[in-house]
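Colleague: Below: sequence and its predicted model.
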Amino acid sequence: MINKIKKNDKVIIISGKNKGKIGKVYKIISKSKVFIKGLNLFKKHQKPIPSINQIGGIFKKENYIHISNIIKFDKYHNKLNKKKLTLNKKY
């Protein structure tokens, strides 16, 4: 599979709890997981650590989304980019 999604690309989520939302990719890890700014948030419960002056509480963090659950968004035509990739086969 050819990965056409890069950092700072505008993408739309096609499955999951954030289906239909548009965001910008800001980090890619292991060629199959991406972080999208402001989407796929979860709550992290953090205990206070007084030795390093870290406060505790409930914080919102972004979780990764698998690359198969997103599609590149065409900013020029304001629509999805659903071009299919074909492999050149020699017969």
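Modeller: Nice, thanks for sending it over. Numbers count the residues shown, from 1 in each chain.
Colleague: make it CA atoms for all contacts and neighbour counts henceforth
Modeller: Fine.
Colleague: Around residue 30, how many other residues sit close by?
Modeller: Residue 30 is flanked by 6 other residues according to other Cα atoms under 10 Å.
Colleague: before we move on, what about residue 26?
Modeller: Neighbours of residue 26 (other Cα under 10 Å): 14.
Colleague: Please name the residues that touch it.
Modeller: Contacts for residue 26 (Cα atoms under 8 Å, 6 or more residues apart in numbering) come out as 7, 8, 34, 35, 36, 37.
Colleague: Out of the residues you listed, who's the most crowded?
Modeller: residue 36 (26 neighbours).
Colleague: thinking that residue is in contact with residue 64, fair?
Modeller: Yes. Here residue 36 reaches residue 64: they are 7.4 Å apart, a contact under Cα atoms under 8 Å.
Colleague: Would you tell me which strand is longest in the chain?
Modeller: strand 22-29 (DSSP state E).
Colleague: then this one, side by side with the first:
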Amino acid sequence: MSSLKIKKGDMVKVIAGKDKDKEGKVIAVNVKNNTLLVEGINMVTKHAKPSMANQQGGILHQEGPIDISNVMLLHKGTPTRVGFKMDGDKKVRYAKKSGEVID
């Protein structure tokens, strides 16, 4: 399985869909479905029954998954495509716009 270009904790910008041009931090990445959860993006309502964890129950607002192709990584505030290159014997991500190593 190939490694994804976006990881948990990255800042991303939405480039397609109802939340276009919004930015947020990646909360979780689902490699199997190529989706991710981004803070404040694709908010959905969920109706929860009262339980031990949630005594009150009611309507919850939470992030829904967004396809990984609909976001772009932000590097120093600018959206950029991501590439991989070898830095010595280590594989690293780099921003294609500036050529700088991301991590």
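Modeller: Received the coordinates, thanks. All values reported here derive from a predicted model rather than from experimental measurement.
Colleague: Any idea what the TM-score comes out to?
Modeller: Aligned and superposed, the two chains score 0.74 in TM-score terms (TM-score structural alignment, normalised by the length of structure 1); 81 aligned residues with a Cα RMSD of 2.3 Å.
Colleague: rewinding a little: need the contacts of residue 26 of structure 1 in CSV (columns: distance to residue 46 of structure 1 and secondary structure).
Modeller: Putting the contacts of residue 26 of structure 1 into CSV (distance: Cα to Cα, whole Å; DSSP: H, G, I helix; E, B strand; the rest coil) gives the following:
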residue, distance to residue 46 of structure 1, secondary structure
7, 29, coil
8, 30, coil
34, 24, strand
35, 21, strand
36, 23, strand
37, 22, coil
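Colleague: For residue 64 of structure 1, which non-adjacent residue is closest in space?
Modeller: residue 35 (4.8 Å; Cα to Cα, 6 or more residues apart in numbering).
Colleague: Can you find the partner of the one you found in structure 2?
Modeller: In structure 2, the residue matched to residue 35 of structure 1 (TM-score structural alignment) is residue 37.
Colleague: Okay, its match and residue 50 of structure 2: tell me how far apart.
Modeller: Separation of residue 37 of structure 2 from residue 50 of structure 2 (Cα to Cα, to the nearest Å): 25 Å.
Colleague: One more: residue 2 of structure 2?
Modeller: The gap separating residue 2 of structure 2 from residue 50 of structure 2 is 41 Å, by Cα to Cα.
Colleague: between the two, who's got more neighbours?
Modeller: Between residue 2 of structure 2 and residue 50, counted using other Cα under 10 Å, the more crowded position is residue 50 (11 against 5).
Colleague: The more buried one pairs with which position in structure 1?
Modeller: In structure 1, residue 50 of structure 2 lands on residue 48 (TM-score structural alignment).
Colleague: Can you name the residues that contact the match of residue 35 of structure 1?
Modeller: Taking Cα under 8 Å, 6+ apart, we find residue 37 of structure 2 in contact with 26, 27, 28, 29, 63, 64, 65, 66.
Colleague: Which residue, neighbours along the chain excluded, lies closest to the spatially most central residue of structure 2?
Modeller: Central residue of structure 2 (Cα atoms, centre = their mean): residue 26, 3.7 Å from the mean position. Once flanking residues are discounted, residue 26 of structure 2 sits nearest to residue 38: 4.5 Å by Cα to Cα, 6+ apart.
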